[in-house]
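> test case, fold it:
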Amino acid sequence: MTIPRLQGAALATVVLVAVGSVAAPTAAGAAPGAPGAARYSAGAASVGDPYFPDQGNGGYDVQHYDLTFSYDPATRFMDATATITAVATQDLDRFNLDFRGPKVSTVTVNGHAHGFTRRGQELIVTPRPKLKAGHTFTVVVKYAGVPGPITDPDGSIEGWVPTDDGAFVAGEPQGAPAWLPTNDHPTDKATFRFTARVPAGLTAVGNGQLLSQKTRDGWTTFTWDSTEPMATYLATITIGNFQVTESTTPSGIPVYVAIDPRLVAGSAAAVAQIPQMIDFFSATFGPYPFASTGAIIDRAPDVGYALETQTKPIFSSAAGVGTMAHELAHQWYGDSVSPERWSDIWLNEGFATYAQWMYTEHTGGASVSQTFNSSSNYGRAASSPFWQTVLADPGPEEMFSNIPYNRGAMTLHALREKIGDGAFFRILRAWAANHRYNHAATADFIALSERESGQKLTAFFDVWLFQKGKPTTW
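Okay, here's the model as predicted:
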């Protein structure tokens, strides 16, 4: 993400296939050969991320989401069918999905209709027959109504945000369940397919590749397929009146850009540099991790930020060159490699901010060193509140402030100065390669840095990541 935040139709249907993970409370049913020992139990109702304690679920691992829906901006009514594929990681007699969306009518598991309950953001499903560990299962959830935005701890909004011609759909850090039942945590990635039916004349833009676009009886149906694993917070299917252009980068990667006509002129410079940015970052960080790239530039004045939605970053206003570079760099750091816990957010934002600094230098602007030492960064007084938050644990209210962004980027530059360019750029490339399509934590980055540099960096990272105060020696 960039711009640090201050701030009567058929019912929809969702299908889920899951793989279990976290052990949960015991349930009835003794295991063979172990009288009194529980065999089946409920999947955990959370993955235990302290920033968002209700987020994510245990007992299964989602493999694929398939959502088919209609949406009419005039009524803001959604009528959808979603299919989710996953594998049970334990013997399950109950599991949860994260869902804050419209009214659910039915839930089926492997074709059998089952009872369900809703409690807060939890959609609680009790399958019969029960689910055995290692087996794939399919859940279909039917729901319909008016989805809407979710307000984050910093006061900003995300989720399904209505616009004057459609909807701006952004999910970081907890917005996906506003419109799709999910296992909503970066540690459970899956592939996605969206089939969106919207009034003719509008465009629905999703992650991945456009498989088809068909108009009939006043409605156009778009099918988007994202074949690389994706965290739920990076999913989008944004709807509006867009001017669409398609091209390729010099290295042959397809580029799909959708822009609100009111924002074309203001975004022209940034859009023109997308191919150059992708090739520069590929040369620096390693191969681009996805089959396509692009951008969605919409008019959503109540949002006020851009987000690195996978393959197509989304902007709520005209896109600037620096912001575009930031969001495209996230495709490596944040999208392909996602945070293990939200306290690791500096690994997303610090990396993307540093990439933005490097691109500025690459195109003839301020050097990275000059940006590091500027009054917005290391030039801030030691008494500034900017230095009074622990970077590796900023808290949910500060996770999108300029602290993870600027101090995260400064940490990387300080590391570069300490260990030299050779080791530093090996680390950046290894980080992207070793954790491709996965997730990782701050401890993993420290271990990699020590391995590649051959240096003991405990004191360095303690000063930059785990202590308050302006670093003076490292």
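> when you work out contacts or count neighbours from here on, use the C-alpha atoms and nothing else.
OK.
> mind checking the SS state of Ala325?
helix (DSSP: H, G, I helix; E, B strand; the rest coil).
> just to check, it is in contact with Tyr359?
Yes - using Cα atoms under 8 Å as the test, Ala325 is close enough to Tyr359 to be in contact (7.1 Å).
> any residues in contact with both of those two?
Met277 (Cα atoms under 8 Å, 6 or more residues apart in numbering).
> more crowded one of these two?
Using other Cα atoms under 10 Å as the criterion, Ala325 and Tyr359 rank with Ala325 on top: 27 against 24.
> residues in contact with that one?
Ile274, Met277, Ala355, Gln356, Tyr359.
> before we compare anything, build this one as well:
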Amino acid sequence: MNGSLGRMTAVATAAVVLVSMNGEAATAGPGEVRTADPCPSPASPAPVPPPPADPAAPGDLAVPGTPAAPPGAALPTPPTAAMPPAPPALSGSGAQESSPDSDGDGTWPEPPPTGQRLFRRMAVPPPEAAASPTPAPPATTGETPPGQSTALDGCDPPTTKAPVKTTPNAGKPGAPGVGDPYFANAGNGGYDVGHYDIALAYAGRSKGTVDATVTITAKATQQLSRFNLDFRGPKVTRITVDGEPATYGRKGQELTVTPATSLPAGATFTTVVTYAGKPGPVRNNSLGTYGWVPSKDGAVVVAEPDGAPTWLPVNDHPSDKATYSYRLTVPSDLQALANGTPGPTTKQGKTTTYQWSEESPMAPYLATVAIGKFDVRRGKVGNIPVITAVDPRFKKSAAALQKTTIKAVAWESKMFGPYPFATTGGIVDDPKLDYALETQERPVYAGFAPDDDFIVHELAHQWFGDSVSLKSWPDIWLNEGFATYAEWLWHERGKKDSAKKIYKRYYRQPSASPIFNPPPGKPGRADLFSFSVYIRGAMCLQALRTKVGDKAFFQILKTWASSRRNGNAATPDFIAHAEKISHKQLDGLFKAWLYSKGKPKKW
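Have a look, this model is predicted:
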């Protein structure tokens, strides 16, 4: 993920600010509170001191390990592109959170200053910035326990519907969470989803309501007496399992479904959930504003880490990936985009239905819908269709988004191996979230026109984060460290800068710098998108490159992406993979860079 002013990161997908290696900044938002229609305004984050511009790359700095080989055959160098100028420093007031036009009065905050490249949720100091403590999140009442966001509880009472006639129900309940260390109640046990079919009708911005029917095809992994879905969205009106009415109840994010008869282990079953009402976003102290976010003319979904349930009944954990199909019906003056490949578009009366299909397995937080008015452009990079869409407010950036997306995908395909999906592209929409999210096949840039670094970062996630997904959230560095390192490699193309030089400039910072703390291999829920996850995560990869040499390093990256394609992975998997390819013992390096406190000194 990535961000810009107000809550950005080179992530998607979190309440502070991230700055790239050129010194630009970003911020994020407030404490998790109930958000039905009138969403409370988030508290502003603590001001972040403006970082100075990054100075010229210094000379060699003695650090452990042998020098990295200069870019060679393993590191293709496309035609040299001029490095972008360093942006002006932020004003002393710091980057402030901005929120959607939740009251619907048509007024919107002023756009953030231009020329600042900020990464979502945490502003990372540039390499030469003086260390300063990471800002503490603002005190907010009503913060709910991890994994138990109750953003839209009020849409449904937590009582069950009138019971349907059932037969004695053998089996046992599926677990109401997968036990993720950071989001204990996210995801659910007892089944594995294969496909979500989403039929959603949007009434228009004046109402902001949806009528939806979601059909979930899943396989029971145990005999199930009942099972849970994660859902904080509008009022549920009906649920069936294999065509029979089911009993259901809601409490917090848990939607508990009891089928008329138990589901045998190994059986494929179909659950249909019908609901209607007005979705809204989650607002959280450390993770910001995300989920179903109203825009000036529609809505956009950016759901990392646990925002998918704001609009979709789902098994909300990256470990349960599935395919998706969408039928999105909107007023005919609007358009609707989603992940994957477009299908037929059908106009009927005053509405138009857009069909999309994501045919590669996808983690729930990567599912997106964008409804509004867009300048849509189509092209190709090789044989891969490129579809970009830009809100009219940012129409001047439409050509650049299309051109840079094509250029970046072509370059990254050489660096990381074949592009893993059927299509690519990007969406620029108007909510002032000022961060980007690597929504699968079509990243979303929320509230700003992205520069090259943003685009490169989000597209790198298509390999690292989307195709190869997390097994659990503590391994977030496998997403963000890799995508940040892709930016460093992008700067290496013209040989005016290099990943090695960027690493050295960061390494000059003292041990107390937030780029080193907390350790990125286990950052904690509140620091999921902190400076260190991005920067120290990328530095870990540069240390690995220095240790094993360019040939082995780039082979590690390419074979990691190809061998784990469409799957999930954890840090121990990557360590084992790197050791296998390099024929080196690397435990000490990864322990130092991912788990030790402060600045690594020996590895």
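> need the TM-score between these chains.
TM-score of the superposed chains, computed with TM-score structural alignment, normalised by the length of structure 1, equals 0.91; 442 aligned residues with a Cα RMSD of 1.5 Å.
> follow-up on the earlier one: for the contacts of Ala325 of structure 1, work out which two are farthest apart.
For the contacts of Ala325 of structure 1, the farthest-apart pair by Cα to Cα is Ile274 and Ala355; their separation is 13.9 Å.
> what about the two, which has more around it?
Higher neighbour count among Ile274 of structure 1 and Ala355: Ala355, with 25 against 22, using other Cα under 10 Å.
> now do the SS call for the residue opposite that one in structure 2 once aligned.
Per TM-score structural alignment, the equivalent position to Ala355 of structure 1 in structure 2 is Ala486. Here Ala486 of structure 2 is recorded as helix under three-state DSSP.
> dump the residue contacts of Ala486 of structure 2.
Val456, His457, Ala460 are the contacts of Ala486 of structure 2 under Cα under 8 Å, 6+ apart.
> where exactly do the strands run in the stretch 351-474 of structure 1?
Secondary structure of the stretch 351-474 of structure 1 (DSSP state E, counting those that start in this stretch): strands at 438-440.
> my bad, the stretch 151-300 of structure 1
So, for the stretch 151-300 of structure 1 - with DSSP E, counting those that start in this stretch - the strands run 157-162, 167-170, 190-199, 203-206, 209-216, 219-230, 237-240, 243-248, 254-259, 293-297.
> I'd like to know which of the ones you listed lies nearest to Lys470 of structure 1.
Nearest of the strands of the stretch 151-300 of structure 1 (Cα to Cα): strand 157-162, 31.4 Å.
> mean deviation (superposed) between the closest one and structure 2, please.
Here the mean offset of strand 157-162 of structure 1 against structure 2 after fitting is 0.5 Å, by mean Cα distance after the TM-score superposition for structure 1.
> check which helices and strands that strand sits against.
Helices and strands touching strand 157-162 of structure 1, as assessed by 3 or more Cα pairs under 8 Å, 6 or more residues apart in numbering; DSSP states H and E, comprise strand 149-151, strand 167-170.
> ok, Gly101 of structure 1 - contacts?
Applying Cα under 8 Å, 6+ apart, the residues contacting Gly101 of structure 1 are Val146, Pro147, Gly148, Pro177, Ala178, Trp179, Leu180, Pro181.
> residue in structure 2 matching it?
In structure 2, Gly101 of structure 1 lands on Gly233 (TM-score structural alignment).
> can you tell me what Phe394 of structure 2 aligns to in structure 1?
Checking TM-score structural alignment: Phe394 of structure 2 goes with Leu263.
> map Leu123 of structure 1 onto structure 2.
Under TM-score structural alignment, Leu123 of structure 1 pairs with Leu255 in structure 2.
> which stretch among the strands of the stretch 151-300 of structure 1 comes nearest Leu457 of structure 1?
strand 219-230 (31.8 Å).
> for the stretch 351-500 of structure 2, which segments count as helices?
If DSSP state H, counting those that start in this stretch is used as the criterion, the helices of the stretch 351-500 of structure 2 fall at 398-416, 452-460, 477-492, 499-507.
> as a markdown table, these with distance to Pro342 of structure 2 would be great.
As requested, these are exported to a markdown table (distance: least, Cα to Cα, whole Å):
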| stretch | distance to Pro342 of structure 2 |
| --- | --- |
| helix 398-416 | 17 |
| helix 452-460 | 19 |
| helix 477-492 | 27 |
| helix 499-507 | 37 |
